[in-house]
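Enquirer: Sequence and predicted model, in that order:
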Amino acid sequence: MTTTTNPRLTPEEVEHYKTEGYVIPKGKVFADDKFEALSDYFDEKLAAWPKDERPEQMDTPHFADPKLLDWALAPEVVDLVEPLLGPDIILFSTHFICKPQGDGRRVPWHEDSAYWRRMLDPMEVATVWLAIDPSTKKNGCMYVIPRTHNTGKMGFSDYEGVDVTKSVFDTEIVKSQRKDELAVPCELQRNQCSLHDARTQHGSPPNTSDMRRCGWTLRFIPASSKLNEDYHDRHLMYMARGKNLLNQPMADPTKSYAHINELRRQLGVKAH
């Protein structure tokens, strides 16, 4: 786990991320063969997914399936976040958000930080949103509202309930604290990615098209961020690069922790 000398973001892209709260880097994340292996592997996981559970809710799949860490901890991914987080990096979480064609549910406007406010201190998370499928305006791509990561709310807006039969989550940022007219679509081709700060407001419309839309979110934190000890029994973290600065417990990347996902289901932990 060495520090990269060839970060994959340009200085201009790093500045855009810091100023706007997101960035869409140029180029592909993986070599074509490595990406196709991931895409095929996801299709196998989707085929085995319980038919009575929504495919948008494939949260923390890597806990039970260490094979996914071949991609999540790959240098091609970690090199993207090192310019943003520094050389000591932890994989915090992953989540497949797969919107099926025709009836893919909308993702309400939210900040990732709102779901983790009791878990992490400080709240510094960079998400790599990797497109497994093309993600376009037609099939419900993610939209971000720029510069919302450094407003007075700092990632902790007020929320209200929404129709859970039509949405991935059951709450949404109140409209008075959003500026929807400023939203920017993050359109991506397969094997491209966007990056966003955990405090940036974002969401996506439903997928009513004839094309599936799947993205894999890979969330990283600097090793200087601390996981609340109350969550050690239900949340795992993996060393991605550098030093474990706070000597926090790290999961074994060769081991399956299927029991953790089962515990999360029993506790009603919401997917994110």
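Expert: Arrived safely.
Enquirer: all contacts plus neighbour counts: C-alpha atoms, from now on.
Expert: Will do.
Enquirer: how close does Glu53 sit to Ser209?
Expert: In this view, Glu53 and Ser209 are 21 Å apart by CA to CA, to the nearest Å.
Enquirer: the more surrounded of those two?
Expert: Ser209 (16 against 9; other CA atoms under 10 Å).
Enquirer: structure B:
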Amino acid sequence: MVSDVAQKFADDGFAVVGEVISPDELEVYRDIYDRLLSGEIESGDKRSDLGSHVPRKEGVVENITQIMWPSALHPPLRDLPLHAKALSVARELIGADAELDFDMMIHKAPHTGVATPWHQDAAYWVDMPDRRAVSIWVALDDTDLDNGCMWYVRGSHQQPLRPHRPTSDGKNIECDCSEDESGATPVPMRAGGAAAHSGTTLHYSRGNTTNGLRRAYILNYRPAAMIKLERERGADHGLNENVRQVRNSDAAKD
């Protein structure tokens, strides 16, 4: 029997999963997240400005901080409850062969106000014969319209992939869409909650115009055979020797 969440994911291309981090666990995740943001846990070349298509504001380190592979940079993350819970959700939504492909942090600091452009994740990826994929977007802070909750376009996963173009800095991509598009849906959530979306679901988020933080942790899953094929084609989402060097350096300090 298909669960309500799985049915909504299949029909809409996204679904609210519910709580995946308990209130007691939140501070543990926030502490690791903040140590990565502050540089206490080194991230090397895995850190970038996802909002570099917009001029950087005075006093802001990045418009939108993105750190790829936090679980490789700080392996204890994998032993905390979220990875097991997210894997269970992913297997419910796309199949029992789902495995973690990569993870990332996306942080919007107070008053940065930079939107993440509309896009479909699959437009970044190499072509796969099996396109099943799910991203589980986890809120470490309460999210709403003003600090950058996620927006999804209902049913967009059932349409052809839209043409994408590079953002003005040439580092990321975007496509034509807006909050006025039919099916565009904001998804505010409480800290510890998560939403899941497919690789072809249109999504975006506004900038953070509030005094508070908007910390998000995203875990991405696809079939194990497709991960193997990706790696054979050289697509590892930034997991390379530099990550291992940073990880080993971090371990040596401990």
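Expert: Alright, I've got the coordinates. Source: prediction; values computed, not measured.
Enquirer: so where do the strands sit in structure 2?
Expert: According to DSSP state E, structure 2 carries its strands in the segments 14-19, 47-49, 65-68, 98-108, 116-119, 134-139, 150-153, 165-166, 173-174, 184-187, 193-198, 203-205, 214-223.
Enquirer: so where is the third one in structure 1?
Expert: Aligned using TM-score structural alignment, strand 65-68 of structure 2 spans residues 56-59 in structure 1.
Enquirer: list the buried ones in the matching stretch?
Expert: Glu56, Gln57, Met58, Asp59 (16 or more other CA atoms under 10 Å).
Enquirer: cool, and stretch 218-225 of structure 2?
Expert: In stretch 218-225 of structure 2, counting by 16+ other CA under 10 Å, buried: Ile218, Leu219, Asn220, Tyr221, Arg222, Pro223.
Enquirer: From Pro75 of structure 2, how far out is the nearest residue in space to the fourth one that is not next to it in sequence?
Expert: Taking CA to CA, 6 or more residues apart in numbering as the measure, Tyr221 of structure 2 lies nearest to Leu100, with 4.6 Å between them; neighbours along the chain are not counted. Relative to Pro75 of structure 2, Leu100 of structure 2 is positioned 14 Å away (CA to CA).
Enquirer: Of those two, which one has the most company?
Expert: Counted by other CA under 10 Å, Leu100 of structure 2 and Pro75 do not tie: Leu100 has more neighbours, with 18 against 13.
Enquirer: And that one? What does it align with in structure 1?
Expert: Checking TM-score structural alignment: Leu100 of structure 2 goes with Leu91.
Enquirer: Then Asp34 of structure 2?
Expert: So, by TM-score structural alignment, Asp34 of structure 2 is matched to Asp43.
Enquirer: Gly203 of structure 1: which of the buried residues of stretch 56-59 of structure 1 is nearest?
Expert: The shortest approach to Gly203 of structure 1 among the buried residues of stretch 56-59 of structure 1 belongs to Glu56, at 13.2 Å (CA to CA).
Enquirer: Contact partners for that closest one?
Expert: Neighbouring residues of Glu56 of structure 1 by CA atoms under 8 Å, 6 or more residues apart in numbering: Phe96, Ile97, Cys98, Lys99, Gly104, Arg105, Val168.
Enquirer: Could you see which of those carry over to structure 2?
Expert: Contacts conserved in structure 2 for the contacts of Glu56 of structure 1, using both residues aligned by TM-score structural alignment, their matches' CA atoms under 8 Å: Phe96, Ile97, Cys98, Lys99.
Enquirer: Out of those, give me the one that has the most neighbours.
Expert: Lys99 (27 neighbours).
Enquirer: tell me, what residue is most central in structure 1?
Expert: Against the mean C-alpha coordinate of structure 1, by CA atoms, centre = their mean, the closest residue is Thr217 at 2.8 Å.
Enquirer: Around the residue nearest to it when sequence neighbours are not counted, count how many other residues there are.
Expert: Closest residue in space to Thr217 of structure 1, ignoring its immediate chain neighbours: Trp129 at 4.6 Å, by CA to CA, 6+ apart. If you count neighbours by other CA under 10 Å, Trp129 of structure 1 ends up with 26.
Enquirer: and Trp129 of structure 1, what pairs with it in structure 2?
Expert: That one, Trp129 of structure 1, aligns with Trp137 by TM-score structural alignment.
Enquirer: Touching, its match and Ser198? I think so.
Expert: No - Trp137 of structure 2 lies out of contact with Ser198 (CA atoms under 8 Å); the separation is 11.0 Å.
Enquirer: Could you measure from Leu93 of structure 2 over to Ile136 of structure 2?
Expert: With CA to CA as the criterion, Leu93 of structure 2 and Ile136 of structure 2 are 11 Å apart.
Enquirer: now Ile21 of structure 2
Expert: Relative to Ile136 of structure 2, Ile21 of structure 2 is positioned 12 Å away (CA to CA).
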